[in-house]
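Engineer: Predicted coordinates and the sequence they were generated for:
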Amino acid sequence: MSDSMDDERQRIREQKKRELRDRLENGSVSGDSSAVEQAASPDTPISIRGRDHLDEVVGEHDVVLVDCYADWCGPCQMLEPTVESLAAETDAAVAKVDVDAHQRLAQQLGARGVPTLVLYADGEPVERMVGVQDRATLAGLIEQHS
């Protein structure tokens, strides 16, 4: 991708952030949640319902952190507060894939163990990590690819 496209994308991203911040500060955000969702990433993790849903989420957001987890997994439970705080505090969208409910999708994402985290930037997987990661590492990767 060319530098001019990257610059334009960054300019648009910054403009949307300013617009959302202005609307939130001025209390002008009405019950229309779709406008907020388009302008910013969700503040809570998105539960992925299948491959098409994941593709949709990755297509809608510049940076997406995908957490492949299992309810029975102790390390996954340890990572959950970190994942939730990243969703609330970063520009990245955070998606969660239950490996038991979506085994084929987990395989496609390269999840051979849980938790597996896959970071997408501009629609492409750019990082894959297995095991519990600290918040600073994940936040740094998100910032690096934002």
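Structural biologist: Perfect, thanks for sending it. Numbers count the residues shown, from 1 in each chain.

Engineer: alpha carbons only for contacts and neighbour counts from here, please
Structural biologist: Will do.

Engineer: how about the helices of the protein, start to end?
Structural biologist: Assigned by DSSP state H, the chain shows helices spanning 3-26, 33-39, 51-60, 74-89, 103-108, 135-145.

Engineer: Now these in TSV, please, with extra columns for mean neighbour count and distance to Pro115.
Structural biologist: Below are the helices of the chain laid out as TSV (neighbours: other CA atoms under 10 Å; distance: least, CA to CA, whole Å):
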stretch	mean neighbour count	distance to Pro115
helix 3-26	13	30
helix 33-39	13	27
helix 51-60	16	17
helix 74-89	17	5
helix 103-108	16	11
helix 135-145	14	13
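
Engineer: Looking at those helices, which is nearest to Asp122?
Structural biologist: Closest to Asp122 of the helices of the chain is helix 51-60 (CA to CA; 7.7 Å).

Engineer: Relative to the whole chain's centre, how far out is the closest one?
Structural biologist: Here helix 51-60 shows a centroid-to-chain-centroid distance of 11 Å under the convention CA atoms, centre = their mean, to the nearest Å.

Engineer: swap in stretch 15-32?
Structural biologist: The answer for stretch 15-32 is 21 Å, by CA atoms, centre = their mean.

Engineer: How about stretch 65-79?
Structural biologist: In this view, stretch 65-79 has its centroid 15 Å away from the chain centroid, taken as CA atoms, centre = their mean.

Engineer: Likewise for stretch 11-25?
Structural biologist: Counting by CA atoms, centre = their mean, stretch 11-25 comes out at 19 Å from the chain centroid.

Engineer: Also stretch 57-68?
Structural biologist: Mean-position distance between stretch 57-68 and its chain equals 4 Å (CA atoms, centre = their mean).

Engineer: In addition, the following structure is provided for comparison:
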Amino acid sequence: MLSKTWFIFKGWCFVTKPIDVSDSDFETQVIESESPVLVDFWAEWCGPCKMVAPVLEELAEEYSGQIKFTKVDVDTNHETAIHYGIRSIPTLLVFKGGKPVDQLIGAVPRAEIKKRLDNALG
């Protein structure tokens, strides 16, 4: 039985929740992705990160099959956070074609995140 995280449709497997990404698999999961990717840079102790997390889970379901949602814990994945100049969390980076194309910093409203995701798809 599949959990809510995954579902299969006509042979395709879609992720419906953000997946954890580390320094070691960031390139494979984000840079090499054929679809746009939202990366949530966060930390366990971050209050605003906890506020944004349920919104991102809802959006991951809504955009399933169109945009991949990932999470990078900045406390355990320093290299990736430093490489992308992450100084405040939560920071959301949207990647398309392996390159960052948009950035949101802080506890951004759901409507603004959706607007940026729609732009990435357009």
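Structural biologist: Received, thanks. Not measured: the values here are computed from a predicted model.

Engineer: now for the helices of structure 1, which one comes closest to Cys68 of structure 1?
Structural biologist: Proximity to Cys68 of structure 1 (CA to CA) singles out helix 103-108 among the helices of structure 1, at 6.7 Å.

Engineer: what helices or strands is that closest one leaning on?
Structural biologist: Counting contacts by 3 or more CA pairs under 8 Å, 6 or more residues apart in numbering; DSSP states H and E, there are no secondary-structure elements packed against helix 103-108 of structure 1.

Engineer: what's near enough to touch the residue mapped onto Thr80 of structure 2 from structure 1?
Structural biologist: Matched to structure 1 by TM-score structural alignment, Thr80 of structure 2 sits across from Leu105. Under the criterion of CA atoms under 8 Å, 6 or more residues apart in numbering, the contact list for Leu105 of structure 1 reads 50-51, 99.

Engineer: 10 Å instead, please
Structural biologist: 48-52, 54, 68, 97-99, 111 (CA atoms under 10 Å, 6 or more residues apart in numbering).

Engineer: Kindly report the same for Trp6 of structure 2.
Structural biologist: With contacts defined as CA under 10 Å, 6+ apart, Trp6 of structure 2 is in contact with 13-17, 61, 64.

Engineer: Dump those residues to JSON lines, plus distance to Pro109 of structure 2.
Structural biologist: JSON lines is the format used below for the contacts of Trp6 of structure 2 (distance: CA to CA, whole Å):
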{"residue": "Cys13", "distance to Pro109 of structure 2": "29"}
{"residue": "Phe14", "distance to Pro109 of structure 2": "25"}
{"residue": "Val15", "distance to Pro109 of structure 2": "23"}
{"residue": "Thr16", "distance to Pro109 of structure 2": "20"}
{"residue": "Lys17", "distance to Pro109 of structure 2": "19"}
{"residue": "Glu61", "distance to Pro109 of structure 2": "17"}
{"residue": "Ser64", "distance to Pro109 of structure 2": "20"}
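
Engineer: Select only the buried ones of the residues you listed in PyMOL?
Structural biologist: Listed next is the PyMOL selection for buried residues among the contacts of Trp6 of structure 2, using 16 or more other CA atoms under 10 Å:
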select buried, resi 14+15+16+17+61+64
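
Engineer: ok, so of the contacts of Trp6 of structure 2, who is nearest Ser35 of structure 2?
Structural biologist: Scanning those for proximity to Ser35 of structure 2, where the rule is CA to CA, the winner is Ser64, at 10.7 Å.

Engineer: Could you identify the most distant pair in the contacts of Leu105 of structure 1?
Structural biologist: Asp52 and Ala111 (17.8 Å).

Engineer: what residue of structure 1 matches up with Pro36 of structure 2?
Structural biologist: By TM-score structural alignment, Pro36 of structure 2 lines up with Val63.

Engineer: just to revisit the earlier point, so which of the contacts of Leu105 of structure 1 wins on neighbours?
Structural biologist: Cys68 (28 neighbours; other CA atoms under 10 Å).

Engineer: Report the contact partners of it.
Structural biologist: With CA under 10 Å, 6+ apart, Cys68 of structure 1 has these contacts: 48, 76, 95-100, 102, 105-107, 109-118, 130.
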